[in-house]
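*Asks:* Attaching a predicted model along with its sequence, questions to come.
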Amino acid sequence: MKNKIWFITGASKGLGLALVKQLLQQGYRVAATSRNLQDLTKAVGNKSDAFLPLAVDLKNEKSVEKGIHETIAHFGAIDVVVNNAGYGLTGSLEELSDEEVRQNFDINVFGVLNVIRKVLPYMRKQKSGHFFNIASIGGFTGSFPGFGSYISTKFAMHGFSESLAAEVKPFGITVSIVSPGYFRTDFLDASSLAVPKNEIADYKLVREAQHAHQNDINHNQPGDPVKAAAVMIEVAEQKQPPLHVFLGRDAYQLAEAKIKAVQHDMAAIKELATSTDHDQ
């Protein structure tokens, strides 16, 4: 049996499920959460010495705290946390209501922060731990029309994860921001991708992007979630795991294009933009 104990949210499907299955096959001990316990046990199996399925509402701090406490009671520790739960939301920023955007942030941002907040006391005490915060390539480059809300939640994750990495380094805790490209999961199905309640006809480009993701891209994504899970397990075993983990060739291409674009813009006005100090 492998030593590290994993705690994974959003584990009943997609990358989370692929990760749980692979970890259990390799002899790790895993606690996994889902909103629906029946879906989780149907996908993975019932509670055992190596597997602890948990029904957790990430928006509820007490529910999160209970799930973490049960994991510690069952396994004695938590070594690796995978903040994987989240959902997509399409729609232009003008179309989306305040309620729709806030619900997106409640799960994708504040739900993750709830897990981090409740598990850190245990990790600080044991002087070790590793967070995998599952963002998206859309959290690094935002040029996807109709995904402004979802992308902003993932940009937020990139930001707070970088700060978290600096804050917890003195305690021997590491952070990896995982930015997948397009992987063949059910993320673009209706169960994981919400659409605006009130569409505006003028946003033809947004509707085209929405239609493409729901129909053309869905289940034709190039990435294999089983291979992505294998990468994460290998990264978790490294002595110095990287902060930024881009997954997939498409993610690398998009990230490199963003970096070049930023460098181009910086160079274009460098002399003007750096002439702002008092001594100049």
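*Replies:* Arrived safely, thanks for sending. Numbers count the residues shown, from 1 in each chain.
*Asks:* from here on, contacts and neighbour counts on C-alpha atoms
*Replies:* Noted.
*Asks:* residue ranges for the strands of this structure, please.
*Replies:* According to DSSP state E, the chain carries its strands in the segments 5-8, 29-34, 51-55, 80-83, 88-89, 129-134, 173-180, 193-194, 244-247.
*Asks:* closest one to residue 67 among the ones you listed?
*Replies:* Among these, the nearest to residue 67 by Cα to Cα is strand 51-55 (6.5 Å).
*Asks:* And the closest one, what does it pack against?
*Replies:* Using 3 or more Cα pairs under 8 Å, 6 or more residues apart in numbering; DSSP states H and E as the contact criterion, the secondary-structure elements in contact with strand 51-55 are strand 29-34, helix 37-43, helix 61-75.
*Asks:* I'd like those laid out as a markdown table, including distance to residue 12 and mean neighbour count.
*Replies:* As requested, the helices and strands packed on strand 51-55 are exported to a markdown table (distance: least, Cα to Cα, whole Å; neighbours: other Cα atoms under 10 Å):
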| stretch | distance to residue 12 | mean neighbour count |
| --- | --- | --- |
| strand 29-34 | 6 | 26 |
| helix 37-43 | 5 | 16 |
| helix 61-75 | 16 | 18 |
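*Asks:* Among these, which comes closest to residue 215?
*Replies:* Nearest to residue 215 among those is helix 37-43; the distance by Cα to Cα comes to 24.8 Å.
*Asks:* sorry, back to before: which of the helices and strands packed on strand 51-55 sits closest to residue 233?
*Replies:* Of all the helices and strands packed on strand 51-55, strand 29-34 comes closest under Cα to Cα, at 12.5 Å.
*Asks:* who's in contact with that closest one?
*Replies:* By Cα atoms under 8 Å, 6 or more residues apart in numbering, the residues outside strand 29-34 that reach it are 1-12, 20, 23-24, 40, 49-57, 71, 75.
*Asks:* dropping in the other structure now:
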Amino acid sequence: METKKTWLITGTSQGIGLEIVKMALANGDNVVATARKVQSLKKVVGISSANFLPIEVDLLDEASIQAAVMFAEETFGSIDVLVNNAGYGLMAGIEEASKEEVQASFDINVFAALGMVRAVLPGMRKAGKGHIINISSVFGLIAGKGWGIYCATKFAMEGFSEALAEELTPFKLKVTIVEPGYFRTNFLKNGSVALPSKELTEYTEISEIKRMHSQEIVGNQPGDPEKAAQVIYKISEMENPPLRILLGSDAIKYAGYKIEQLKTQMAAHLQLSVSTDFNQ
């Protein structure tokens, strides 16, 4: 008989996060889901169960995070799986984005995730088990115009996740970075993607990217969020889960571009690269 797991998931009101909640509950697991509006979360999840604990958390407040984790552990015991899914995009050129807008992006996409990690790790280490799943993006591997700040936050998540995976190896705790491509969620609408307060018309290509995302890409993304949740659940069941998992054929394509770009540039400038060593 398989042991019931306890999940702590952020960013659960829509999209992949919501589907992970439903998937875990369907498998009989305990789910602690964070939200700013608990009643709205209960409504969209649509499941009444003793295994489901929606809690109000301010992810920008470390004390709120710590209190939520403590409450979850008191209710269900140790957290087996943390899913850092909360986040939002800033579709802006680098010059367009203000200091405040950049800070807000890092606060949610990076610092909130770090706060959750710090909060769950003492319990996971004590229990001798646990899996941290950080929802990044294929834009955590490859950057593109108009998405520079969002990419920077995801590059940061990838970096700390890689280091964290090594740091937690002695404790037998696991870390997985999930890198979705475009999924048919409400991410591109419903306030999940912000625009800069100051838009510069000189950046015509970025203006076109904004238009494409709002008019053409939204509603036509290739990825199915329910299938993404199924894959993430399968990964949570693995004895040796991957450090990274790309989700979607488009993510595979974009990652392939980055790999080829790195290989080409390394080969082209190899002699320059190695010329900086001391003479033997």
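*Replies:* Sure thing, it's come through. Source: prediction; values computed, not measured.
*Asks:* Mind giving me the PyMOL select for the contacts of strand 29-34 of structure 1, buried ones only?
*Replies:* One line in PyMOL is enough to select the buried ones among those; burial here means 16 or more other Cα atoms under 10 Å:
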select buried, resi 4+5+6+7+8+9+10+11+12+20+23+24+40+50+51+52+53+54+55+56+57+71+75
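*Asks:* Tell me, how many residues neighbour residue 118 of structure 2?
*Replies:* Per other Cα atoms under 10 Å, the neighbour tally for residue 118 of structure 2 reads 14.
*Asks:* Apart from its chain neighbours, what residue comes closest to the residue nearest the centre of structure 1?
*Replies:* In structure 1, the C-alpha closest to the average C-alpha coordinate belongs to residue 134, at a distance of 2.1 Å (Cα atoms, centre = their mean). Of all residues beyond its chain neighbours, the one nearest residue 134 of structure 1 is residue 178 (4.8 Å), with distances taken as Cα to Cα, 6 or more residues apart in numbering.
*Asks:* can you pull the contacts of that neighbour?
*Replies:* Each residue near residue 178 of structure 1 by Cα under 8 Å, 6+ apart is listed here: 132, 133, 134, 135, 136, 244, 245, 246, 247.
*Asks:* re the thing from before, export the strands of structure 1 to TSV and append columns for distance to residue 45 of structure 1.
*Replies:* Conversion of the strands of structure 1 to TSV gives the following (distance: least, Cα to Cα, whole Å):
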stretch	distance to residue 45 of structure 1
strand 5-8	15
strand 29-34	11
strand 51-55	8
strand 80-83	19
strand 88-89	27
strand 129-134	24
strand 173-180	26
strand 193-194	26
strand 244-247	28
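*Asks:* Compare those and give me the one nearest residue 141 of structure 1.
*Replies:* Across those, residue 141 of structure 1 has its closest neighbour in strand 173-180 (10.4 Å, Cα to Cα).
*Asks:* re the thing from before, surely the residue nearest to the centre of structure 1 is in contact with residue 81?
*Replies:* No. With the criterion set as Cα atoms under 8 Å, residue 134 of structure 1 and residue 81 do not qualify as a contacting pair; they are 10.4 Å apart.
*Asks:* where do the contact lists of the two overlap?
*Replies:* Looking at what touches both residue 134 of structure 1 and residue 81 (by Cα under 8 Å, 6+ apart), there is no common residue.
*Asks:* quick one, helices of the stretch 51-200 of structure 1?
*Replies:* For the stretch 51-200 of structure 1, applying DSSP state H, counting those that start in this stretch gives helices covering 61-75, 98-105, 112-126, 148-168.
*Asks:* Same list (these) but as TSV, adding distance to residue 230 of structure 1.
*Replies:* Shown next, in TSV, are the helices of the stretch 51-200 of structure 1 (distance: least, Cα to Cα, whole Å):
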stretch	distance to residue 230 of structure 1
helix 61-75	23
helix 98-105	28
helix 112-126	22
helix 148-168	22
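*Asks:* follow-up on the earlier one: of the contacts of residue 178 of structure 1, buried ones?
*Replies:* Members of the contacts of residue 178 of structure 1 classed as buried by 16+ other Cα under 10 Å are 132, 133, 134, 135, 136, 245, 246, 247.
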